[in-house]
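Undergrad: how would this look folded up:
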Amino acid sequence: MTDATQATKKNRPVYTNIHITDLPAYRLPAAGWVSILHRISGLLMFLLLPFVIWMFDTSLTSEISYETFTAAFVSGIGFLPGWFIKLVALGLIWGYLHHFIAGVRHLWMDATHSVSKQQGKSSAVVTLVLAIVLTLALGAKLFGLY
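TA: Below you'll find the predicted structure:
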């Protein structure tokens, strides 16, 4: 090998898999965060599906069960306090909103073939901000701030 090819070989970056211990130092782009949070929100909604079904069933069965449903957010259920039930509901609200908005983002990118780096970044930032703002607005309503 010549000296020029050795110098080129030494300057090339080495790409390796990222270990879990490397995550605090690794800077993930906004599109990466949206992708990971899309998976987390889908898992959250799947795991809390029994809670969602209970909420839906209890709210629609009768007037008495609806009163039980609304009282759960104030006095709690069993040993779980009301604020914890509200926090779980807020997690579901965020999970649904983020999953829905990120899904629309993916559908839009697929339909319009908008896959440039800049459009991916800007749509990821819009997704993150929109999901957080809507969650804060609905969370304020849930916790009785307005």
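Undergrad: Please count neighbours and contacts with C-alpha atoms only from this point.
TA: OK.
Undergrad: Go through this protein and flag its longest helix.
TA: In the chain, assigned by DSSP state H, the helix with the most residues is helix 82-112.
Undergrad: The helix or strand following it packs against which elements?
TA: Remark: after helix 82-112, the chain's next helix or strand is helix 117-142, criterion DSSP states H and E. Helices and strands touching helix 117-142, by 3 or more C-alpha pairs under 8 Å, 6 or more residues apart in numbering; DSSP states H and E, are helix 30-47, helix 82-112.
Undergrad: structure for this one too, so we can compare:
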Amino acid sequence: MKLPVTAWASIAHRVSGVALFGMSILMVWALDASLASEQSFNELAAVLSSPVAKAILWLVAVALTYHSLAGVKHIVMDFGYGETLEGGVFGARLVIVLAVVAAVVWGLLIW
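TA: Model prediction:
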């Protein structure tokens, strides 16, 4: 079965939303640890400098970026722009391209 690009964009939007919900637990834990004391802040900073933690942070940033871009696309479509098949395909492709560019930028910034 070959899905159109609009279906892939929609599925990825849902997956990124679920991933962000799951990762929010980790992010709230990190926020709590960073605010608990100076020692726990320093320990968290040491943990977050590891390659595994940087990969997780990159995944969070990429998921948040993609989800935000796709959400903006949906809002634009709610206002009546890009509701045609051609507009939907263009919007989906634009979101995917911008998300890939953002993923590369996030990778450069984090590493």
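Undergrad: Mean neighbour count and distance to Thr61 of structure 1 for the helices and strands packed on helix 117-142 of structure 1 - can I get that in CSV?
TA: Below are those laid out as CSV (neighbours: other C-alpha atoms under 10 Å; distance: least, C-alpha to C-alpha, whole Å):
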stretch, mean neighbour count, distance to Thr61 of structure 1
helix 30-47, 16, 23
helix 82-112, 17, 20
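Undergrad: Format those helices as CSV; extra columns: distance to Ala137 of structure 1.
TA: Formatted as CSV, those follow (distance: least, C-alpha to C-alpha, whole Å):
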stretch, distance to Ala137 of structure 1
helix 30-47, 18
helix 82-112, 11
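Undergrad: Quick one: end-to-end length of stretch 74-82 of structure 1, please.
TA: Its first and final residues considered, stretch 74-82 of structure 1 spans 5 Å by C-alpha to C-alpha, to the nearest Å.
Undergrad: what's stretch 44-55 of structure 1 aligned against in structure 2?
TA: Per TM-score structural alignment, the counterpart of stretch 44-55 of structure 1 in structure 2 is residues 19-30.
Undergrad: Mean distance of the matching stretch to its aligned residues in structure 1, please.
TA: For stretch 19-30 of structure 2, the mean deviation from structure 1 after alignment is 1.1 Å (mean C-alpha distance after the TM-score superposition for structure 1).
Undergrad: Name the surrounding residues that touch that stretch.
TA: 44, 60, 63-64 (C-alpha atoms under 8 Å, 6 or more residues apart in numbering).
Undergrad: follow-up on the earlier one: how about the helices and strands packed on helix 117-142 of structure 1, which one is nearest Ile64 of structure 1?
TA: helix 82-112 (18.4 Å; C-alpha to C-alpha).
Undergrad: Tell me who's in contact with the aligned residue in structure 1 for Gly91 of structure 2.
TA: Using TM-score structural alignment, the partner of Gly91 of structure 2 in structure 1 is Ser123. The contact partners of Ser123 of structure 1, by C-alpha under 8 Å, 6+ apart, come to Arg105.
Undergrad: Equivalent analysis for Thr6 of structure 2, please.
TA: Here Thr6 of structure 2 is in contact with 88-89, 92-93 (C-alpha under 8 Å, 6+ apart).
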